[in-house]
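>>> Have a look at this prediction, sequence included:
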Amino acid sequence: MEEMKTGEEEVWSWGAGTEGQLGTGRTEDEHSPQLLHLPCLSSAAPLSMLACGGAHVVALTSGGRVLTWGRGTSGQLGHGETLNCLHPNSVSSLDRFFITFVSAGWNHSAFISDGGCLFTCGDGSFGQLGHGDYRSYCSPVKVSYFVNKHVDQIACGMRHSLVLLKDCPGNQVYGFGSRKRGQLGIFKDMMKSISIPQVTCGFHDVDVVSIYANGDHSAALSADGHLYTWGRSFSGTSDYMYPQCSPSSLRFTKVAPGWNHALVLTGDGEVFMLGGNHHGVLSDPQKVNPQKHLSDSCETVLEKISGLDGLKVVQIAAGAEHSAIVTENGVIKTWGWGEHGQLGLGNTSDQTYPQPVRFGHEVLTKHTAIKVYCGSGFTYAVRTLCAPPHA
């Protein structure tokens, strides 16, 4: 493997790839990390963030440009058609905007401009695009409801979306799309879905700083580190129809929800998990049995991830049924469902304990900034070589 130069960026992918979501140009699964050769990405400025959906990827560059690839059958790639795309392709209709934030759901995508405008495309059959209808769109369309507001963040779940407004205390979180499991946090009887954004209840006196969605789950963090969850229950009990604040005394900095579990990260670099009784997404094999640890209580239990003692974690990510973390020294560890190779360990086995991912013949460590992103059954890593201290 060629030696990286300071500031150079590498993009790796692995896992489910049958719809082109790995960016390899092939339509097959990859069980080990694959180094991608993406000239269109490297020429578009460094990556700012990736968003991985059901089987598609949205890439945002530091220059405000958006590229997408993977499954496009619902128009979620924003290319004006309903075709899969094996390589990153620019979303040309957004070229006149400077995009600052992106999100990818199961079959829909969302983009925020530096002016606070929200654009969505893809599957709208549950109202998750927020356009007041249940149509699908092949190109990004501005969400008119927020035209006089400044959208700060967007989080796309399987069939719903959440929006966080900037400088709007009391009414800062909105939801639209499916509300069957309570994931919108909206009190409206007899309505299974909502296509016009509605205020999520329960945040009138809360300063929300970040929102998250995946599957039928919704989550938020407040400025003082409190965790709020709503939608499908992590404990196997009744769904939460409005945001519930975790009683934990811990203060959290990041959340990564999956389909049946969620990771949460503390300011001290400790990782805890909510739920997770499927495919070994918990790191304790005694907790893998689906019939165990289903409490009759409505309280969601936080479990500390085993096998990470003495390690400080700086980033977390979750797919449908797998998890990934990045440690302080730049090592990626994965565990959970491995059927498609999404753990990057060279096989299709499930793992109950965090395992280090090897890139070529090395485990990434020294002076390397790593970011990891999970789609439903695939994983991406972006590696940037940093200058060593006192260089």
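Now that the structure is in, tell me what you want to look at. Numbers count the residues shown, from 1 in each chain.

>>> make it CA atoms for all contacts and neighbour counts henceforth
OK.

>>> Where do the helices of the protein begin and end?
Using DSSP state H, the helices found in the chain span residues 39-42.

>>> For the closest residue to A110 other than its chain neighbours, grab the count of nearby residues.
Nearest residue to A110 in three dimensions, chain neighbours excluded: T120, at 4.3 Å (CA to CA, 6 or more residues apart in numbering). T120: 29 surrounding residues under other CA atoms under 10 Å.

>>> pretty sure T120 contacts R135?
No. At 11.6 Å, T120 does not count as touching R135 under the criterion of CA atoms under 8 Å.

>>> buried residues in stretch 144-161?
By 16 or more other CA atoms under 10 Å, the buried positions in stretch 144-161 come out as 146, 149-161.

>>> before we move on, back to that, starting from P33, give me the distance back to the residue nearest to A110.
Counting by CA to CA, to the nearest Å, the gap from T120 to P33 is 31 Å.

>>> and what of Q286?
29 Å.

>>> The residue nearest to K254 when sequence neighbours are not counted: neighbouring residues, count only.
Among residues not flanking K254 along the chain, L265 sits closest, at 5.2 Å (CA to CA, 6+ apart). By other CA under 10 Å, 22 other residues sit near L265.

>>> ok, now which ones touch L265?
With contact taken as CA atoms under 8 Å, 6 or more residues apart in numbering, L265 is in contact with F252, T253, K254, V255, V271, F272, V313, Q315, I316.

>>> now the first one, nearest residue through space, not along the chain?
To tie it back to what came earlier, the one meant is F252. Nearest non-adjacent residue to F252, counting by CA to CA, 6+ apart: T266, 4.3 Å away.

>>> residues touching the one you found, list them.
Counting by CA under 8 Å, 6+ apart, T266 has contacts L250, R251, F252, T253, K254.

>>> again, but for V91
V66, L67, T68, L77, G78, H79.

>>> Q286 and P33: which is more packed in?
Ranked by neighbour count (other CA under 10 Å), Q286 and P33 place P33 first, with 24 against 11.

>>> For L118, see how far away the more buried one is.
Distance, P33 to L118, using CA to CA: 33 Å.

>>> V382 too?
For V382 relative to L118 (CA to CA), the value is 26 Å.

>>> If you count surrounding residues, which of the two has more?
Each of V382 and L118 has its neighbours counted (other CA under 10 Å); L118 has more, 30 against 19.

>>> what sits against K149?
G116, C117, L165.

>>> again but with M241, I slipped
Residues in contact with M241 (CA under 8 Å, 6+ apart) are R181, G182, Q183, L184, G185, I186, F187, W230, G231.

>>> Next up, a structure to set beside the first:
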Amino acid sequence: MTHQEAPWHLSTMASILRGTDSGAVYTFGKTRFADNKPSQFFIKNDPIIDIACGDEFTIVLCQNGRLFSFGSNEYGQLGLGHKKTVNRPSCIKTLKPFKVKLIACGRSHSIAVNEYNHIYTFGNNSDGQLGQSNTIDKDIPTKIEDSPTKSNGKIIQVSAGSNHSAVLTEKGRLYIWGSNTEGQLGLSIDTKVEKITAPTMVAVPEKIIHISCGYYHSGFVTENGNAYTFGENENGKLACGLNENGQLGIGDENIKVVSEPVIINKNIFENSDIMNVSCGERHTAFVTKTGKLFTCGDSKYGKLCNLSETNDSEFSPKLVSQFENVKVCGVSCGGCHTIVSIQKNNFQLKLDNIPSKLPALPPMSKKIEIPNIEDNFTNGGEEWFIER
């Protein structure tokens, strides 16, 4: 999952939305602390500014640089020093001395970058996705020593796939590591090399400005507005990587795996520059600088946003006509769904049987204080509130 600064934040793996003023987090779907009902919470005196969701776990970043985590924890992906499931947000104490700036969660591993540009990883490391030059799981945040990213400036973005990880530096260099079984690392190496356990730079002739890791594929955008993909292409999701469903967007359903970055022809995007790419499990979405949304890959459950009644895969990015009359600002792809953000006060969408104006989020009317309990399995004395 990949994150950028925004006045509000969306995350698809657990359908979590962050509000603006209070830093409240709204949760939807399967949740242990709210009995699977829509809910919300906030950290007292420290607004939440970013959210990362993995497979049944969540990490939130507060304004003061603290991290709180909760959910499944069988690999130590919560970074709390144990592997027990945690039902309420708990502070990751080992990172409290440092102000964390960036976070990302994969299927069962996590990444954090602090104010000193140090990369910390924790959780499942079976494919080297922690970048520690080994395959040993970590249940506390562990610094990647002697990271080669240091020579290319500040880290400005992090992303995590199922079992691979990536960071982008301000000089436009992409470093990637972890599982390579489907060519999702884009390192032009044989997929028989199943894992890379340390950050390795992807050779690209252009400066990269945006990255995204999907389940088994990856993508990035360059300053020239070009989009590249690699990895598994099942269902055509690539436009790079495994291409079984066309998730790579390269237009050829016979190409199943792409092990090096492939540029997508701009003609597909009506000759517009790309500013954002998001890679899901088996689909991919692109946003142009003109505010148009294109999607490709597996179309099941309507996640390509085209409201098609068929489940046919799209092997080339296709314009989402329902958003033609609005300006799309961002997109985030999950496993089987997609969230799209559009320009404020512009909700006139061509969506059949769907209200043209989105309903407001529920007010923060009821506050329940969680008692301060000092132990490793709770919130460690921090005050936070939840509405049920």
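Sure, I can see it. In this text the structure is predicted, and so the values were computed from the model without any measurement.

>>> residue in the second structure matching the residue nearest to F252 of the first structure?
T266 of the first structure maps onto T288 of the second structure when the alignment is built from TM-score structural alignment.

>>> Which of the contacts of M241 of the first structure are retained in the second structure?
Here is what carries over to the second structure from the contacts of M241 of the first structure, by both residues aligned by TM-score structural alignment, their matches' CA atoms under 8 Å: R181, G182, Q183, L184, G185, I186, F187, W230, G231.

>>> want to throw those residues into a markdown table with distance to Y174 of the first structure and neighbour count?
Converted to a markdown table, those look like this (distance: CA to CA, whole Å; neighbours: other CA atoms under 10 Å):
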| residue | distance to Y174 of the first structure | neighbour count |
| --- | --- | --- |
| R181 | 16 | 18 |
| G182 | 13 | 23 |
| Q183 | 11 | 34 |
| L184 | 8 | 33 |
| G185 | 9 | 27 |
| I186 | 9 | 21 |
| F187 | 12 | 15 |
| W230 | 13 | 24 |
| G231 | 14 | 25 |
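
>>> Show me those residues that map onto strands.
Within these, residues falling in strands by DSSP state E are W230, G231.

>>> Would you mind measuring from the residue nearest to F252 of the first structure to H226 of the first structure?
Counting by CA to CA, the gap from T266 of the first structure to H226 of the first structure is 10 Å.

>>> what touches both of the two?
Residues within reach of T266 of the first structure and of H226 at once, by CA under 8 Å, 6+ apart, are L250, R251, F252.

>>> Please indicate which of these are buried?
For the shared contacts of T266 and H226 of the first structure, buried by 16+ other CA under 10 Å: R251, F252.

>>> Show only the entries of the shared contacts of T266 and H226 of the first structure found in strands.
Judged by DSSP E, these include F252 as members of strands.

>>> Out of the shared contacts of T266 and H226 of the first structure, flag the one nearest to G53 of the first structure.
F252 (24.1 Å; CA to CA).

>>> quick one: contacts for the alignment partner in the second structure of that closest one?
Structural alignment (TM-score structural alignment) places F252 of the first structure against I274 in the second structure. I274 of the second structure is in contact with V221, G225, N226, A227, F286, V287, T288, K289, counting by CA under 8 Å, 6+ apart.

>>> I'd like to know how far I274 of the second structure sits from S341 of the second structure.
I274 of the second structure is 16 Å from S341 of the second structure, where distance means CA to CA.

>>> got it, and N114 of the second structure?
For N114 of the second structure, the distance to S341 of the second structure equals 28 Å [CA to CA].

>>> Comparing those two, which shows the higher neighbour count?
Taking neighbours as other CA under 10 Å, N114 of the second structure and S341 compare with N114 leading, 18 against 14.

>>> Now do the same contact list for the nearest residue to that one once chain neighbours are set aside.
In space, and not counting its chain neighbours, N114 of the second structure is closest to V100: 3.9 Å by CA to CA, 6+ apart. Residues in contact with V100 of the second structure (CA under 8 Å, 6+ apart) are L61, G65, R66, L67, A112, V113, N114, E115.

>>> and if you look at F176 of the first structure?
Counting by CA under 8 Å, 6+ apart, F176 of the first structure makes contact with 127-130, 160-162, 184, 193-198.

>>> what about burial for those residues, which qualify?
Buried among the contacts of F176 of the first structure (16+ other CA under 10 Å): 127-130, 160-162, 184, 193-198.

>>> Of those, just say which sits nearest to A320 of the first structure.
Among these, H160 lies closest to A320 of the first structure (CA to CA), at 15.5 Å.

>>> What does that closest one correspond to in the second structure?
In the second structure, the residue equivalent to H160 of the first structure is H164, according to TM-score structural alignment.

>>> Grab the nearest non-local neighbour of that match.
G178 (4.2 Å).

>>> wouldn't that neighbour be in contact with A160 here?
No. Taking contacts as CA under 8 Å, G178 of the second structure lies outside contact range of A160: 9.7 Å.

>>> what touches both of those two?
With contacts defined as CA under 8 Å, 6+ apart, no residue is shared by G178 of the second structure and A160.

>>> ok, S321 of the second structure - contacts?
N306.

>>> What does V258 of the second structure correspond to in the first structure?
Match for V258 of the second structure (TM-score structural alignment): Y240.

>>> what residues are up against its match?
Contacts for Y240 of the first structure (CA under 8 Å, 6+ apart) come out as R181, G182, Q183, G185, T229, W230, G231, R232, S233.

>>> I'd guessed the second one sits against Y242; true?
So the one you mean is G182 of the first structure. Yes. At 6.6 Å, G182 of the first structure and Y242 qualify as touching, with contact defined as CA under 8 Å.

>>> Which residues are in contact with each of those two?
Shared contacts of G182 of the first structure and Y242 (CA under 8 Å, 6+ apart): W230, G231.

>>> Quick check: the gap between the residue nearest to K254 of the first structure and P354 of the first structure.
To P354 of the first structure, L265 of the first structure is 15 Å away according to CA to CA.
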